[in-house]
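S.K.: Just to be clear, the model below is a prediction. Sequence and coordinates:
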Amino acid sequence: MAGFDPEKDKKLKEWRCEDTGLLVSINQYDKGEPKVQIGPRILKKKDGTDRAPAKAGRLSISDISFIYDIIDDIKDELENNLDPMG
């Protein structure tokens, strides 16, 4: 069995919470089922540039509100990316 191939890993859609830096994305590996990933978290430096990604960790009420607001978009995007033959 071959190992992980980053060339086969695709990010199909991404949402970013401007308040908390939390990223939510839909990813697909090779021809596998698209799946939702919560995290990482990209915080801002004092100069306004992005810091290195950090684990999402525990979610705040702001994070949950953000996910709640975009959950229908996430569901629709997942459904649109499903293989009808799959």
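M.R.: Looks like it came in fine. Numbers count the residues shown, from 1 in each chain.
S.K.: C-alpha only now, for contacts and for neighbours.
M.R.: Will do.
S.K.: Okay, and the residue nearest the centre of the chain sits in which element?
M.R.: Nearest to the geometric centre of the chain sits Ser25, at 1.9 Å (Cα atoms, centre = their mean). Taking DSSP states H and E as the definition, Ser25 sits inside strand 22-29.
S.K.: Could you list every helix and strand in contact with that strand?
M.R.: The contact analysis (3 or more Cα pairs under 8 Å, 6 or more residues apart in numbering; DSSP states H and E) places strand 22-29 against strand 9-16, strand 35-41, helix 61-80.
S.K.: then this one, side by side with the first:
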Amino acid sequence: MAGYDPEKDKKLNEWKCEETGLILSIHQYADGEPKLQIGPRVLKKKDGTDRAPSKAGRLSIEDVMWIYDIIDEVKDELSDVVGPE
């Protein structure tokens, strides 16, 4: 059985909450079904540059409200790439 191949892992779309650094993205591995990923979280350093990505961890109310605001767009995009069942 072959291991993970990063060449087969495609990011199809991405949304980032500027306030909290949380990232939602749609990924597809090889010919598999596209799926939504919650995280990582990319926070800013004091100088304004990005820190290293970290796990999303627990979601704040700001994260939840941001997801609530964009969920229809995310759902539509995921539905478009998954196609009819």
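M.R.: Received the coordinates, thanks. All figures in this text were calculated on a predicted structure; none of them were measured in a lab.
S.K.: picking up where we left off before, got the contact list for the residue nearest to the centre of structure 1?
M.R.: Lys11, Leu12, Lys13, Glu14, Trp15, Val36, Gln37, Ile38, Gly39 (Cα atoms under 8 Å, 6 or more residues apart in numbering).
S.K.: Restricted to buried residues, select those in PyMOL.
M.R.: Restricted to buried positions by 16 or more other Cα atoms under 10 Å, the PyMOL selection for the contacts of Ser25 of structure 1 reads:
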select buried, resi 15+36+38+39
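S.K.: Pull the most distant pair out of the contacts of Ser25 of structure 1.
M.R.: The span of the contacts of Ser25 of structure 1, defined through Cα to Cα, is set by Leu12 and Gly39 at 14.8 Å.
S.K.: hmm, back to that, buried deepest among the helices and strands packed on strand 22-29 of structure 1, which one?
M.R.: strand 35-41 (a mean of 17; mean count of other Cα atoms under 10 Å).
S.K.: Quick one: list the elements packing against it.
M.R.: Using 3+ Cα pairs under 8 Å, 6+ apart: strand 35-41 of structure 1 touches strand 22-29.
S.K.: Which part of structure 2 matches the strand it packs on?
M.R.: Per the alignment by TM-score structural alignment, strand 22-29 of structure 1 matches residues 22-29 in structure 2.
S.K.: what about that stretch, how far off from structure 1?
M.R.: Taking mean Cα distance after the TM-score superposition for structure 1, the mean distance separating stretch 22-29 of structure 2 from the aligned residues in structure 1 is 0.4 Å.
S.K.: now swap in stretch 72-79 of structure 2 and tell me
M.R.: Stretch 72-79 of structure 2 sits 0.7 Å off on average (mean Cα distance after the TM-score superposition for structure 1).
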